[in-house]
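Undergrad: What follows is a protein structure lacking sequence information:
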């Protein structure tokens, strides 16, 4: 059973794989929690707002934007790619590839890279959007490409990591993992440390391979399939890994939050946590948005739970983002929730999008940049 060949929306797929494990075949995911009122402690002002087409066009994919050289690069499912000035929010250029796009945007100030639904890696000039080259790859890419020197690195949904020459798209190396029968529709975004590409795989492992030739350095499982059905045995490191303080932090769906040695992948500690998004670090904590909709802070040294905010249950939260003294998450109704890093209490709430915020906001010059699945993008600052 493989959901990659099924072109149903991500939302429908995620609903299927989010059945409550162990509660019987007729268990369903509970409805999202109703938002509770609170007394705001800070106020947010919108600096600018823009919009790019139809956004995800109800595909419920995670289109992560690229911030490079004061420019935000983003795309919509139908094929348009946009460059927006991060200071003013004004359009710089847009191009239409006239074919569905997935996976978000990667690159730098010279080139940006996008991937098509039909499995092509496309390079564009970052200054004007002119197409430079395209190359067929083995399958869909559901996360942005990562650039290392002259190599473009992508992870495909069929369990491959591959490097391509940034100048002409010619293949340079490939690493292949063993894929389970059932996975979430998504992939971890590769992260480069020195000359190692570190990423999570759909089989519940974190791997490090050479960014120069794809040779495997090490592999470490952080989730082991359990149960009788394929759904119960589903494990997937889907949200990317975090590199912080000479350690790797990764979390798996129906798995664990693990701290791994940066150089050999050996576990330092692990605790049971299920998530489809990446962890983040702030103060002395590691923050996670769980599959149940909790935002939890763990001490990064002792793995002790510091606090848990449970009032956003089943609201399909983004990965948490550290913004000064605060933690920010987006949800399925277009809300941004701002929490205190100290105790997880709500300090502010805004609704910058009319639809699902599928991708975590990003920070630029102390401003919060929010992209919604409706094609909206806006910048916010603390008053």
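TA: Received, thanks. The model shown is predicted, which means the values in this text are computed figures rather than measured ones.
Undergrad: going forward, measure contacts between C-alpha atoms and count neighbours the same way
TA: Fine.
Undergrad: And the residue of the chain positioned farthest from its centre, how far from residue 359?
TA: Distance from the C-alpha centroid of the chain peaks at residue 39, with 30.5 Å (Cα atoms, centre = their mean). Applying Cα to Cα, to the nearest Å, the value for residue 39 to residue 359 is 27 Å.
Undergrad: The spatially closest residue to residue 281 that is not a sequence neighbour: helix or strand, and which one exactly?
TA: Nearest non-adjacent residue to residue 281, counting by Cα to Cα, 6 or more residues apart in numbering: residue 287, 6.1 Å away. Residue 287 is located in strand 285-289, with elements delineated by DSSP states H and E.
Undergrad: List the contacts of that strand.
TA: Under the criterion Cα atoms under 8 Å, 6 or more residues apart in numbering, residues 275, 277-281, 294-300, 317-320 lie in contact with strand 285-289.
Undergrad: so what's residue 21 up against?
TA: Counting by Cα under 8 Å, 6+ apart, residue 21 has contacts 231, 232.
Undergrad: and it, what helix or strand is that in?
TA: Short version, using DSSP H and E: residue 21 is in no helix or strand.
Undergrad: Distance of it relative to residue 223?
TA: Following Cα to Cα, the distance that separates residue 21 from residue 223 is 15 Å.
Undergrad: again with residue 383
TA: 43 Å.
Undergrad: between the two, which one's more packed in?
TA: Neighbour count, other Cα atoms under 10 Å: between residue 383 and residue 223, residue 223 has more, with 27 against 8.
Undergrad: And the strands in the stretch 51-200 of the chain?
TA: Under the criterion DSSP state E, counting those that start in this stretch, the stretch 51-200 of the chain contains strands at 66-68, 71-75, 80-85, 91-96, 101-107, 111-116, 120-125, 131-136, 146-148, 151-155, 160-165, 171-176, 191-193, 196-200.
Undergrad: just to revisit the earlier point, buried by neighbour count, from the contacts of strand 285-289: which ones?
TA: Among the contacts of strand 285-289, those classed as buried by 16 or more other Cα atoms under 10 Å are 275, 277-281, 294-300, 317-320.
Undergrad: Which of the residues you listed fall within strands?
TA: 280, 281, 295, 296, 297, 298, 299 (DSSP state E).
Undergrad: With residue 249 as the reference, measure out to the fourth one.
TA: Note on residue 296: its distance to residue 249, by Cα to Cα, is 14 Å.
Undergrad: Presented hereafter is structure B, for comparison with structure A:
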């Protein structure tokens, strides 16, 4: 993972998963866990897997290598849409693991995939926004900057958040640009998925450390509020970015600011409910009662959604590079860099089960569709798991 300059040009290269909680520490002294020539810390042995919650592999599919692609698994009903780094996009039936459609765009992607269950949208490294319908290309439009956040397809429109901190809306049928908004920000951005979602009739996007609510019809700003603020004296120290995934329950939206904070806002009023310091690089997930996230050192934490008070924290997966979590029933599901999928109790973080894939690492936050847990590995394995 890298930083890039906000004008879309590649800039400072810097690791994000597993870095120390403060960017300044990593810059000047080397990370106490990773840098300074010291060896990478070894995760604790997990011991024998005691399957408290029975899970079986229902199916497996292939999508192609996903390395380098900020992938989000999109689910709508029983349809799971995924993409590969080299431009393969597929809609998979989560009930069977079979393809509903598949297309090879024959060009590498920088962001994918957004979908409303019918249309799917990806962005190529050539800065082309490509919209597909049933596996056929409907249209494409050139963009002015790189994109690392999957497009949002909603309400007959396609919304795109670019690395130059612009947000654009396109007609989903024709590709006609409807509006564009440019926002100021720090000169560096993360080469990682940001925040872009719908909350009722409001479009919500992350710009630097701020959540901004907009009118999706014309891009006018309805509200904005900060979860984290820039700090420090140089571009790297001052980097502040909201990262996906997010957790939305009615008007409550909770998100993570990269290596800075976790917090929740009220999307109706545009006000902060609470925010707390946190040192993670991946997003959060939860329900109306609790919010869950993994810190950069592998600690998994649960917060009370209403006020941010800590419910529990576990170091069992410490020093394992974890994905953003998925709350699924009684389980908090996270993947790690060795291809393991961990199911933890939502009540106290105790282990419920551990399942293996191909060993190449889980690269996207787990998703659920048609009562099936879906994960994607770096080598392009797509796995569907169901309870016994």
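TA: Right, received. Where do you want to start? The structure presented is a predicted model; accordingly, all values stated were derived computationally and were not measured.
Undergrad: ok, back up a step: average distance between the strand holding residue 287 of the first structure and the second structure?
TA: When the second structure is overlaid, strand 285-289 of the first structure sits 1.2 Å from its aligned residues on average, using mean Cα distance after the TM-score superposition for the first structure.
Undergrad: Read off where that strand ends up in the second structure.
TA: Residues 290-294 of the second structure are the counterpart of strand 285-289 of the first structure, counting by TM-score structural alignment.
Undergrad: roughly how far out does that stretch sit from the chain middle?
TA: Mean-position distance between stretch 290-294 of the second structure and its chain equals 14 Å (Cα atoms, centre = their mean, to the nearest Å).
Undergrad: Please apply the same query to stretch 153-166 of the second structure.
TA: The mean C-alpha position of stretch 153-166 of the second structure is separated from the chain mean by 16 Å, Cα atoms, centre = their mean.
Undergrad: what about it, how long is it end to end?
TA: Stretch 153-166 of the second structure has an end-to-end distance of 17 Å (criterion: Cα to Cα).
Undergrad: again with stretch 231-250 of the first structure
TA: End-to-end for stretch 231-250 of the first structure, by Cα to Cα: 21 Å.
Undergrad: buried set for it?
TA: By neighbour count on 16+ other Cα under 10 Å, the buried set for stretch 231-250 of the first structure is 231-243, 247-250.
Undergrad: so of those residues, which ones are in helices?
TA: Using DSSP state H to define helices, no part of these is located there.
Undergrad: can you tell me which of those are in strands?
TA: 242, 243, 247, 248, 249, 250.
Undergrad: got the contact list for residue 241 of the first structure?
TA: By Cα under 8 Å, 6+ apart, the neighbours of residue 241 of the first structure are 188, 189, 191, 198, 199, 200, 248, 249, 250, 251, 278, 279.
Undergrad: and in the second structure, which of these remain?
TA: Retained in the second structure: 189, 248, 249, 250, 251, 278, 279, out of these (criterion both residues aligned by TM-score structural alignment, their matches' Cα atoms under 8 Å).
Undergrad: Export the residues you listed as a markdown table, with columns for distance to residue 340 of the first structure.
TA: A markdown table is the format used below for these (distance: Cα to Cα, whole Å):
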| residue | distance to residue 340 of the first structure |
| --- | --- |
| 189 | 27 |
| 248 | 24 |
| 249 | 22 |
| 250 | 23 |
| 251 | 22 |
| 278 | 19 |
| 279 | 16 |
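Undergrad: Residue 124 of the second structure matches what in the first structure?
TA: Taking TM-score structural alignment, residue 124 of the second structure has residue 116 as its aligned residue in the first structure.
Undergrad: Report the separation between that match and residue 102 of the first structure.
TA: Distance from residue 116 of the first structure to residue 102 of the first structure, by Cα to Cα: 6 Å.
Undergrad: Ok, residue 217 of the first structure next?
TA: According to Cα to Cα, residue 217 of the first structure and residue 102 of the first structure sit 29 Å apart.
Undergrad: neighbour-wise, which of those two wins?
TA: Taking neighbours as other Cα under 10 Å, residue 217 of the first structure and residue 102 compare with residue 102 leading, 27 against 15.
Undergrad: Show me where the second structure has its helices.
TA: 23-28.
Undergrad: check contacts around the alignment partner in the first structure of residue 323 of the second structure.
TA: When the first structure is aligned by TM-score structural alignment, residue 323 of the second structure is paired with residue 318. By Cα under 8 Å, 6+ apart, the contact set of residue 318 of the first structure is 277, 289, 329, 330, 331, 357, 358, 359, 360.
Undergrad: neighbours around the last one, how many?
TA: Pointing back at residue 360 of the first structure there. Residues near residue 360 of the first structure, counting by other Cα under 10 Å, number 26.
Undergrad: Residue in the second structure paired with it?
TA: That one, residue 360 of the first structure, aligns with residue 365 by TM-score structural alignment.
Undergrad: go on, the fourth one?
TA: Under the alignment by TM-score structural alignment, residue 330 of the first structure pairs with residue 335 in the second structure.
Undergrad: before we move on, the earlier item: my guess is the match of residue 124 of the second structure meets residue 100, correct?
TA: Yes: under the criterion of Cα atoms under 8 Å, residue 116 of the first structure makes contact with residue 100 at 5.8 Å.
Undergrad: Quick check on those two: which one has the bigger neighbour count.
TA: Taking other Cα under 10 Å, residue 116 of the first structure and residue 100 do not tie; residue 116 has more neighbours (25 against 16).
Undergrad: before we move on, the earlier item: would you format the strands of the stretch 51-200 of the first structure as JSON lines with distance to residue 2 of the first structure included?
TA: Putting the strands of the stretch 51-200 of the first structure into JSON lines (distance: least, Cα to Cα, whole Å) gives the following:
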{"stretch": "strand 66-68", "distance to residue 2 of the first structure": "30"}
{"stretch": "strand 71-75", "distance to residue 2 of the first structure": "27"}
{"stretch": "strand 80-85", "distance to residue 2 of the first structure": "29"}
{"stretch": "strand 91-96", "distance to residue 2 of the first structure": "31"}
{"stretch": "strand 101-107", "distance to residue 2 of the first structure": "18"}
{"stretch": "strand 111-116", "distance to residue 2 of the first structure": "20"}
{"stretch": "strand 120-125", "distance to residue 2 of the first structure": "21"}
{"stretch": "strand 131-136", "distance to residue 2 of the first structure": "22"}
{"stretch": "strand 146-148", "distance to residue 2 of the first structure": "26"}
{"stretch": "strand 151-155", "distance to residue 2 of the first structure": "17"}
{"stretch": "strand 160-165", "distance to residue 2 of the first structure": "16"}
{"stretch": "strand 171-176", "distance to residue 2 of the first structure": "17"}
{"stretch": "strand 191-193", "distance to residue 2 of the first structure": "26"}
{"stretch": "strand 196-200", "distance to residue 2 of the first structure": "19"}
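Undergrad: Done for today, thanks.
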